[in-house]
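> sequence first, predicted model second:
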Amino acid sequence: MTIRVVLTDDQPLVRAALQMVITDTADIEVVGEAEDGAEAVRLTAELAPDVVVMDLRMPGMDGIEATGLITAGTGATRVVVLTTFDDDDHVYGALHAGASGFLVKDMALDDILAAIRIVAAGDALIAPAVTRRLIKEFTRPAVSPPRRSELDGITAREREVLTLVGRGLSNTEIAGELSISIATAKTYLTRLLAKLNARDRVQLVILAYESGLVATSQ
């Protein structure tokens, strides 16, 4: 099954580079290109792509507003943010807007393609460089009180798994850390998504930090 993608970036060269490498892949196709957020929202409604690759800083409607409008819709389109190192505040905003992936523009194109596939399959992905910046932001002195009440319905083991998800560990790494099978780690992740009403792994990371769970465990 081919993954249908809309590319959104106000820089034609960025869109052209992505278009060029996607043209050579059998399982991904570009069905539309947008140079601002408003156009991305319109194309999403018109074309119903599987994934929108979204720049954050654009004239007019920026990537955060566009991401929020796209993920709030009734469709299944998911958003992958393509960011730069100086976009920390924007990345945090896009997390809350519903983006499922965060990549940096200096990543290898093959890695960007792999991320598109991961997000299209229903998972989430944050580039390690972005994760480090987010962790630094999240672990500053608390901006708001910890929201532990959201975690009252989970078990002690699920809390351990959520902590490790918040630290950026993969399912394989979580399994090794807790001496459980990968299948069991996936089961705990599925339960957390359901109990916490989280759309994907990215939202679990947000909950882990905003509840104070990760900060207090390090």
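Right, received. Where do you want to start?
> going by C-alpha atoms from here, please, whenever you check contacts or count neighbours.
Fine.
> in the chain, which spans are helices?
For the chain, helices defined by DSSP state H occupy the ranges 12-23, 37-47, 63-71, 88-97, 109-120, 128-138, 156-166, 171-178, 182-195, 201-210, 213-217.
> got a markdown table for those helices, with distance to Val5 and mean neighbour count too?
Formatted as a markdown table, the helices of the chain follow (distance: least, CA to CA, whole Å; neighbours: other CA atoms under 10 Å):
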| stretch | distance to Val5 | mean neighbour count |
| --- | --- | --- |
| helix 12-23 | 10 | 14 |
| helix 37-47 | 9 | 19 |
| helix 63-71 | 13 | 23 |
| helix 88-97 | 19 | 18 |
| helix 109-120 | 9 | 18 |
| helix 128-138 | 22 | 16 |
| helix 156-166 | 28 | 20 |
| helix 171-178 | 27 | 16 |
| helix 182-195 | 26 | 16 |
| helix 201-210 | 20 | 22 |
| helix 213-217 | 34 | 17 |
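> and here is the other one:
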Amino acid sequence: MIQRVFLVEDNPLIRSSMVEMMEELVDAKVVGWAETELQAIAAMRSMAWDVAVVDLFLASGSGIGVARAFADRPAAQRLFVATNYATPDIRERCSHLRVDAIFDKSTELDRLVEALGGTGH
């Protein structure tokens, strides 16, 4: 079954490479994306998605705000954070918001692919 992924990432180059990675290595289709917290919340509330992959630092607002807005999401929906700032403090804050997993973009993208059901190769 193809997973519907919503991507929250404000860097166009990173966004493009993440879309390519997820669609090639995982049975996933990126159904939407947003660059800001408010865009992400509005779009995610208006469409069907299975997994959200959220960056913490956005053009406006933050990924923490997105995670907070979806802390009470249905159990079938997963929310992952992919960031360059996966510090212990950030990991703890995210765990309180029901973030399913946090991945460091520079060292753990293979783990993100695995979490999405891919091979990581």
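In hand now; what should we look at? Keep in mind that this is a model prediction, so the values were computed, not measured.
> TM-score for the pair, please.
With the length set by TM-score structural alignment, normalised by the length of structure 2, the two chains reach a TM-score of 0.82; 118 aligned residues with a CA RMSD of 2.3 Å.
> can I get the helices of structure 1 in JSON lines with distance to Val31 of structure 1?
Below are those laid out as JSON lines (distance: least, CA to CA, whole Å):
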{"stretch": "helix 12-23", "distance to Val31 of structure 1": "10"}
{"stretch": "helix 37-47", "distance to Val31 of structure 1": "8"}
{"stretch": "helix 63-71", "distance to Val31 of structure 1": "16"}
{"stretch": "helix 88-97", "distance to Val31 of structure 1": "23"}
{"stretch": "helix 109-120", "distance to Val31 of structure 1": "14"}
{"stretch": "helix 128-138", "distance to Val31 of structure 1": "27"}
{"stretch": "helix 156-166", "distance to Val31 of structure 1": "33"}
{"stretch": "helix 171-178", "distance to Val31 of structure 1": "32"}
{"stretch": "helix 182-195", "distance to Val31 of structure 1": "31"}
{"stretch": "helix 201-210", "distance to Val31 of structure 1": "26"}
{"stretch": "helix 213-217", "distance to Val31 of structure 1": "40"}
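> quick one, which of those gets closest to Met54 of structure 1.
With CA to CA as the criterion, Met54 of structure 1 lies closest to helix 63-71 of these, at 6.1 Å.
> contact partners for Glu177 of structure 1?
The contact partners of Glu177 of structure 1, by CA atoms under 8 Å, 6 or more residues apart in numbering, come to none.
> swap in Pro12 of structure 2?
With contact set as CA under 8 Å, 6+ apart, Pro12 of structure 2 has no partners.
> quick one: it and Asp27 of structure 2, what's the gap?
Computed as CA to CA, to the nearest Å, the Pro12 of structure 2 to Asp27 of structure 2 distance reads 22 Å.
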